[in-house]
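Engineer: using only what follows, build the 3D model:
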Amino acid sequence: MGSMTELGYGWLTPILSYLMAVLGSALGLRCTVRAVAATGRSKRNWLLTAASAIGAGIWTMHFIGMLGFTVTGTDIRFNVPLTVLSLVSAVVFVGFGLFAVGYGTHKWRSLIVGGITTGFGVAAMHYLGMLALDLHGTLHYDPTTVALSVVIAVVAATAALWAGLNVSGPLAAAGAALVMGLAVSSMHYTGMRAVTVQVHPSNVPLHGASLMQFIFPLAVGLGSYLFLTSAFVALSPTAQERAANADAEGLRVLPAVTR
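Structural biologist: Presented below is the predicted three-dimensional model:
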């Protein structure tokens, strides 16, 4: 009986996973900014799009990161229902946080509630994803490192929401997305540092799907969704742009009326 956890990420896997987190965060924060300026059904739809984007981004980041996770002495499979539940939990928790920001009447209270809920959503997704692992062994967690990973997620998510909502301009939006991506990535790799695996060698077949059989195709699908939604958001006018266009139309019509 042995115990060994290998985190053989190399350099490509962390970069790819971070880029997916940044893409989802950039799209989600952009949608959140638009939701704050919108009303009625439009506000709700922007917030739902933001929650799905951030949730899909952090889930994809997690499982791209898991491509580098190996344990000596056992194969690894993933419980499909729990893996799907980790995705759903990410979207739901992030959605609660974003709706708190979008509909809150007290700015700072809404921001804190939104940051805490979004951060817990990142953490819930990660540890549910880890719970979905099926291997010949037992996972053990260091409580201090687990707590640190949750704190990192909450603090960085709150900072990213604040930056996304309070600082204008493309550079600020990019910075907020980079911070949110850093929150997700830092939480993931800190959480992985909390794990040790006690291996119990066995010939019993493992249940569930391999990473390539189920999770990788789903990650590719979610990545495509993020890219397509990013294009839609980039091409759709903001409330300010619509107002400017309306003013311009009014100025063009006015001379014809007055003649």
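Engineer: going forward, measure contacts between C-alpha atoms and count neighbours the same way
Structural biologist: Will do.
Engineer: tell me where the protein has strands.
Structural biologist: Secondary structure of the chain (DSSP state E): strands located at 2-3, 6-7, 69-70, 76-78, 133-135, 137-141, 195-199.
Engineer: want to put them side by side, so please do this one too:
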Amino acid sequence: MMEINHFEYGWITPALSYALSVLGSALGLVCAGRIRAARSAGQRAWWGLLAAWALGGTAIWAMHFMAMLGFAVAGSRIRYDVPLTAASTAIAVVSVGIGLAIVGTGRLSAGRLLAGGLFTGAGVAAMHYTGMAAMRLDGVLGYDRTRVALSVLVAVVAATVALWLAMTVRRGLAIAASALVMGIAVNGMHFTGMSALSVHPHERSGDLTGAEVSGLLVPIVLAVVFGVVGLVYALLAAPTEDDRAGAAYLDARWAAEASPAVTPEPAPDPVGLRGRSTLGQPGTPFPSRRRTDPR
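Structural biologist: Here you go, the predicted structure:
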């Protein structure tokens, strides 16, 4: 069995992976909150897509790759199969998106939450082991079945909690606290799965195919940076409930000011004086004022 080191660079890679998972979780929770406030199916789909990218792409997959930078096997180089690596990204985003669609359509119930958590958790576990299968090294990968099952269970529980938080948490402090908890859950699942891994040497070694970590690091970091910036911009540019209320008030006020003035109707004439009086009508002379002689 070959020696494995999960923390080749010390605390740097786990700290960065935890920071990425917290950041992605916080953005995902905010985007999920916009799903509940959306007024149309198109808006719900848009915010669901952004939440899936934040949770699946940043909080889960980017965290996984950052943690893998600290993974090393003694006496072997490590390369990555690019198509399988890209497939692991798609699995993470799609599984989270489907989980959000399950719990976000209709009234939230225990059945929907369990179904969404089970599907998303299975997808997260599939993402993890697909990413591990993308590794190319001078050895054969082996897994302890008990720890693999434990990692899948952790993934399902973490996904269920994450979906519940995404549908219920609204305030800023609660979102921050929930993101910290979700970061612990995501990292716990990752390192539980990594503890199940063992590497056995090949009978014969050959040239490794695939991309080196340094070749994947730059495009992945750029994708994460632009993704986070895009998420923040989308959140800042989207109108809030206060903005909608203010716009509705201004529209109503403008409509009231732009409408023509209404001519008031004459007051009722109960005794019919207007009909009998000829005073002030055309051709009717005004009565003359005769001077009274005081003598």
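Engineer: that older thread, distance to M61 of the first structure and mean neighbour count added to the strands of the first structure, as JSON lines?
Structural biologist: Shown next, in JSON lines, are the strands of the first structure (distance: least, Cα to Cα, whole Å; neighbours: other Cα atoms under 10 Å):
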{"stretch": "strand 2-3", "distance to M61 of the first structure": "26", "mean neighbour count": "13"}
{"stretch": "strand 6-7", "distance to M61 of the first structure": "16", "mean neighbour count": "14"}
{"stretch": "strand 69-70", "distance to M61 of the first structure": "13", "mean neighbour count": "16"}
{"stretch": "strand 76-78", "distance to M61 of the first structure": "16", "mean neighbour count": "20"}
{"stretch": "strand 133-135", "distance to M61 of the first structure": "16", "mean neighbour count": "21"}
{"stretch": "strand 137-141", "distance to M61 of the first structure": "21", "mean neighbour count": "15"}
{"stretch": "strand 195-199", "distance to M61 of the first structure": "18", "mean neighbour count": "18"}
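Engineer: could those be laid out in TSV, adding distance to L226 of the first structure?
Structural biologist: Formatted as TSV, these follow (distance: least, Cα to Cα, whole Å):
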stretch	distance to L226 of the first structure
strand 2-3	38
strand 6-7	27
strand 69-70	25
strand 76-78	24
strand 133-135	26
strand 137-141	32
strand 195-199	30
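Engineer: which of those strands sits closest to V257 of the first structure?
Structural biologist: strand 76-78 (68.0 Å; Cα to Cα).
Engineer: which residue in the second structure lines up with F120 of the first structure?
Structural biologist: Alignment note: F120 of the first structure maps to A122 in the second structure; criterion TM-score structural alignment.
Engineer: likewise L161 of the first structure?
Structural biologist: Counting by TM-score structural alignment, L161 of the first structure corresponds to L163 in the second structure.
Engineer: one more: L135 of the first structure?
Structural biologist: Counting by TM-score structural alignment, L135 of the first structure lines up with L137 in the second structure.
Engineer: please apply the same query to S110 of the first structure.
Structural biologist: Under TM-score structural alignment, S110 of the first structure pairs with R112 in the second structure.
Engineer: ok, now which ones touch that match?
Structural biologist: Residues counted as contacts of R112 of the second structure (Cα atoms under 8 Å, 6 or more residues apart in numbering) are I102, V103.
Engineer: hang on, W47 of the second structure packs against A32?
Structural biologist: Yes. With contact defined as Cα atoms under 8 Å, W47 of the second structure counts as touching A32 (6.7 Å).
Engineer: neighbour-wise, which of these two wins?
Structural biologist: For W47 of the second structure versus A32, neighbours defined as other Cα atoms under 10 Å are more numerous around A32 (30 against 24).
Engineer: so how far is V253 of the first structure from F93 of the first structure?
Structural biologist: Distance of F93 of the first structure to V253 of the first structure, computed by Cα to Cα, to the nearest Å: 47 Å.
Engineer: now do R242 of the first structure
Structural biologist: 16 Å.
Engineer: check D247 of the first structure too.
Structural biologist: The gap separating D247 of the first structure from V253 of the first structure is 10 Å, by Cα to Cα.
Engineer: next, count neighbours for the match of L161 of the first structure.
Structural biologist: By other Cα under 10 Å, the residues close to L163 of the second structure number 23.
Engineer: so what's it up against?
Structural biologist: Under the criterion of Cα under 8 Å, 6+ apart, the neighbours of L163 of the second structure are G99, L100, V103, L113, G116, G117.
Engineer: could you redo the last one with a cut-off of 7 Å?
Structural biologist: L100, G117 (Cα atoms under 7 Å, 6 or more residues apart in numbering).
Engineer: so the match of F120 of the first structure touches V156, yeah?
Structural biologist: Yes. Between A122 of the second structure and V156 a contact is recorded at 6.4 Å, counting by Cα atoms under 7 Å.
Engineer: who has more neighbours out of those two?
Structural biologist: V156 (24 against 19).
Engineer: now the helices: where do they sit in the stretch 1-150 of the first structure?
Structural biologist: Per DSSP state H, counting those that start in this stretch, the stretch 1-150 of the first structure carries helices over the ranges 12-37, 40-65, 80-103, 107-131, 143-166.
Engineer: show residues contacting stretch 48-59 of the second structure.
Structural biologist: Stretch 48-59 of the second structure has contacts (Cα under 7 Å, 6+ apart) with 20-25, 27-28, 31-32, 35, 89, 92-93, 96-97, 100, 224, 231.
Engineer: what about 6 Å?
Structural biologist: By Cα atoms under 6 Å, 6 or more residues apart in numbering, the list of residues contacting stretch 48-59 of the second structure from outside reads L20, S21, G24, S25, G28, C31, A32, A92, V93, V96, G97.
Engineer: burial count for the third one?
Structural biologist: When neighbours are defined as other Cα under 10 Å, G24 of the second structure has 31 of them.
Engineer: how far away is it from D81 of the second structure?
Structural biologist: Taken as Cα to Cα, the span from G24 of the second structure to D81 of the second structure is 25 Å.
Engineer: cool, the first one as well?
Structural biologist: Separation of L20 of the second structure from D81 of the second structure (Cα to Cα): 23 Å.
Engineer: ok, now the fifth one?
Structural biologist: Shown here: G28 of the second structure relative to D81 of the second structure, a distance of 28 Å by Cα to Cα.
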